[in-house]
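K.L.:
give me the fold of what follows.
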Amino acid sequence: MPDRRSKLTGKQKAAILMIALGTDVSAHIMKQFTEQEIEDMTLEISNARKIDSDTKTQIIDEFFQTAVAQDYIAQGGIGYAKQVLEKALGSDEANKVIQRLTSTLQVKPFDFMRKSDPQQILNFIQNEHPQTIALVLSYLEPDQAGAVLSALPVELQVQVARRIAQMDRTSPETIAQVERILEKKVSSSSVTEDYTQTGGITSIVSVLNGVDRTTERNILEKLEQQNPDLAEEIKKRMFVFEDIIILDDRAIQRVIRESENEDLILAMRTASDEVKDLLFKNMSDRMAASFKEELNYMGPVRLHDVEEAQTRIVNTVRKLEDAGELVIARGNGDDVIV
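P.N.:
This next block holds a predicted model:
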């Protein structure tokens, strides 16, 4: 049977499917659409002329295969879906279905690893080159990546953290090559078609927020020796002023006592209502009333001054944490207050 689907756009296929499903089912589906989607689909359906039965059958079959593949991905990831589809459809057709799906879903590389236990991931990658480990960790969930990073040897932790922080964009060919190497150990995954933003400061900050405090301190200390500017940039983003909301009341009261009143007032100038309310809650009634009055009558201030005040308060938080006088909740839940 000749394949007529290749000449059709995605919208045309959707219109044919809607026609094939009938008015009742199509009406129910269109209730989930946006106004623009309804307009587009109505236009495509109205432009659809005579559709031969072979084309209709092929479109329905493609939809069914895609729906089944999505269900398999939800159950066990792309690797699992590919294995099942290969048994049912053969290798070529299974690859077509997976490629169709992943281009639509924009599935991230190493998706199969995000469904694995951190210890399993560690076993897969611990003997790989630091750059390879950095690439994989930059695609994992922060908690997963933090747990894996914590379990690596100390020197390797620093190498990997630095590489994640300094990583920019990675070509699909490089990602595909790494995936092929790991395919021998775990299920294969797919890659996005365009260059993918990988790693960077934001990525390593997310990872370090998921590691234990000892690992974080060790990595930052070593980075300070190797690349002071990079270490400083990472530390600036590790805990920001708005993160005060994750501290308990006793910790916030300690931070208020250790901070200058002028810094607190300036810092609150751009703070969210949630942060302000939490700080007011942990002040005396007299202090809270005084701060509210100051904020109400405060004239224009430079954003730079506000940010510097917030940085000084964040530094106070980190000093108290280093001294063991307060605990910042970590992503892996290893911090225990005794």
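K.L.:
all contacts plus neighbour counts: C-alpha atoms, from now on.
P.N.:
Will do.
K.L.:
ok, then the element right after whichever strand or helix holds S150?
P.N.:
Assigned by DSSP states H and E, S150 falls within helix 142-151. Note on helix 142-151: by DSSP H and E, the next helix or strand toward the C-terminus is helix 154-166.
K.L.:
packing partners for that next one?
P.N.:
Using 3 or more Cα pairs under 8 Å, 6 or more residues apart in numbering; DSSP states H and E as the contact test, the elements touching helix 154-166 are helix 130-139, helix 142-151, helix 201-208, helix 213-226.
K.L.:
which one of those helices lies nearest to R180?
P.N.:
Proximity to R180 (Cα to Cα) singles out helix 130-139 among these, at 12.0 Å.
K.L.:
ok and the closest one relative to helix 142-151, angle-wise?
P.N.:
Interaxial angle of helix 130-139 relative to helix 142-151 (axes from the mean of the first three to the mean of the last three Cα atoms, to 10 degrees): 150 degrees.
K.L.:
please report how far A81 lies from D92.
P.N.:
14 Å (Cα to Cα, to the nearest Å).
K.L.:
more crowded one of those two?
P.N.:
Between A81 and D92, counted using other Cα atoms under 10 Å, A81 has the larger neighbour count: 21 against 10.
K.L.:
shouldn't that one be within a helix?
P.N.:
Yes - according to DSSP: H, G, I helix; E, B strand; the rest coil, the state of A81 is that of a helix.
K.L.:
residues touching it, list them.
P.N.:
Each residue near A81 by Cα atoms under 8 Å, 6 or more residues apart in numbering is listed here: A69, Q70, Y72, I73.
K.L.:
second chain to compare with the first, below:
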Amino acid sequence: MQLTGSQRCAVFLLAMGEEVAADMLGNMQRQEVARIAGAMARLPHVPEREVRAILREARIFLETQADGICADRALAGRLLEHCLGEREARETMREWGPEEPARPFESLERMRPGQLYQLLRQEHPQTLALVLGHLSASRAAGLLMRLPTDMRSLLLEHIGGLAPVDADILDEVDSVLARQAAERSAQDWRPGLQMAAEIVAAAGKEEGRALLADLERHDSRLPSLLGRMVHCPEDCLKLEDGLLEEALEEMSGEALAGVLSTCGPAVRAALLEHVPEVRHPAIERRLRSGEPSTGQAAAYREDFLRCVRQLQAERMQADLDAAKAAGRRAGA
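P.N.:
So this is what the prediction gives:
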């Protein structure tokens, strides 16, 4: 992707955030500010690999911009006003032309696949297909992999047959889902399976076995499910369906280096195979610069395993929900 110097600068400032961007633009000449803000307002979508390349050139590696950078007209306007004043900012913004309409379901694009699943798991398949068909491929795939196998096939059939949808219908569905997402964001929800797994893990090795043995005597399904939960980084290497990659992607370089510092060479190399190569140089630099304290490394390790267990629980919960729904249909 070929970007101009102004566009590359705009990517950098968008990645750094408004406060840093305002400080940096405040030290530039007015003509430069107008040119960069204009590029920021009209920026095409810049994929993750390009964002990382730009930041790497500046000797900065940013792990939080998982889906690249898009234009931010509002931020560009505020930065212009901060640097040029309200009147001159308004005149400069007129040159940008009319604002492009927002893409449908933009608020959902910023959600993790697990969060999306919790929001959409009870929606009608046609609604799910409509949403999936308008999300980015990576977000749609992350959500699809949490659904039962037969549901995945059904949804792909629906998506393959999607016809153009009226903009008003898209806006209405988007508005309802955005409101539901906002309501959910205020809740600290964790899958029940994850909560049970954390309790068993916290009880200790022997006590945890005793708890699972008691459950088995009551013909519970929990022992078999909880037995699949990871307890160390080595366990994560057995995961399937991209779950390990998703967990590693959510970690900052510092946290990931802290986790790797607690692993032996073989496990460290195996985990790095699931990390995009573009991240390897920054992680290896962190590892060479010195290991974190024992307590900090242990905290990073536990946070990582907790994240993996949550992703596991979300997927297992999807299977349980599907089984319950199938049972209800069979009994109807």
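K.L.:
how close are the two chains, by TM-score?
P.N.:
After superposition, the two chains reach a TM-score (TM-score structural alignment, normalised by the length of structure 2) of 0.30; 142 aligned residues with a Cα RMSD of 5.4 Å.
K.L.:
packing partners for the helix holding S150 of structure 1?
P.N.:
helix 118-125, helix 154-166, helix 201-208.
K.L.:
returning to what we had before: include mean neighbour count when you put the helices and strands packed on helix 154-166 of structure 1 into a markdown table, please.
P.N.:
Shown next, in a markdown table, are these (neighbours: other Cα atoms under 10 Å):
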| stretch | mean neighbour count |
| --- | --- |
| helix 130-139 | 23 |
| helix 142-151 | 24 |
| helix 201-208 | 23 |
| helix 213-226 | 17 |
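K.L.:
out of these, which is closest to Q166 of structure 1?
P.N.:
Of all those, it is helix 201-208 that lies closest to Q166 of structure 1, at 7.2 Å by Cα to Cα.
K.L.:
touching the closest one from outside, list them.
P.N.:
Contacts of helix 201-208 of structure 1 (Cα under 8 Å, 6+ apart): 138, 142-143, 145-146, 149, 161, 164-166, 216, 233-234, 237-238.
K.L.:
can you say which helix or strand has R250 of structure 1 in it?
P.N.:
According to DSSP H and E, R250 of structure 1 maps onto helix 249-258.
K.L.:
show the subsequent helix or strand relative to the host helix or strand of L14 of structure 2.
P.N.:
Assigning secondary structure by DSSP H and E places L14 of structure 2 in helix 5-16. Using DSSP H and E, the helix or strand that follows helix 5-16 of structure 2 towards the C-terminus is helix 18-25.
K.L.:
got the angle for that next one vs helix 5-16?
P.N.:
Using the same axes, to 10 degrees, helix 18-25 of structure 2 lies at 140 degrees relative to helix 5-16.
K.L.:
in a markdown table: the contacts of A81 of structure 1, plus neighbour count.
P.N.:
Formatted as a markdown table, the contacts of A81 of structure 1 follow (neighbours: other Cα under 10 Å):
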| residue | neighbour count |
| --- | --- |
| A69 | 23 |
| Q70 | 19 |
| Y72 | 19 |
| I73 | 19 |
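K.L.:
from those, which is closest to K281 of structure 1?
P.N.:
Distances from K281 of structure 1 to these, taken by Cα to Cα, are shortest for I73, at 46.8 Å.
K.L.:
quick one: the closest one and V178 of structure 1, what's the gap?
P.N.:
Remark: distance between I73 of structure 1 and V178 of structure 1 (Cα to Cα) = 21 Å.
K.L.:
likewise H304 of structure 1?
P.N.:
As judged by Cα to Cα, H304 of structure 1 and V178 of structure 1 stand 43 Å apart.
K.L.:
then A81 of structure 1?
P.N.:
Going from A81 of structure 1 to V178 of structure 1 by Cα to Cα gives 20 Å.
K.L.:
what do you get for E293 of structure 1?
P.N.:
Applying Cα to Cα, the value for E293 of structure 1 to V178 of structure 1 is 59 Å.
K.L.:
between these two, who's got more neighbours?
P.N.:
More crowded of E293 of structure 1 and V178, by other Cα under 10 Å: V178, with 17 against 11.
K.L.:
isn't the more buried one right next to A134, touching?
P.N.:
No - with contact defined as Cα atoms under 8 Å, V178 of structure 1 does not reach A134; the gap is 11.4 Å.
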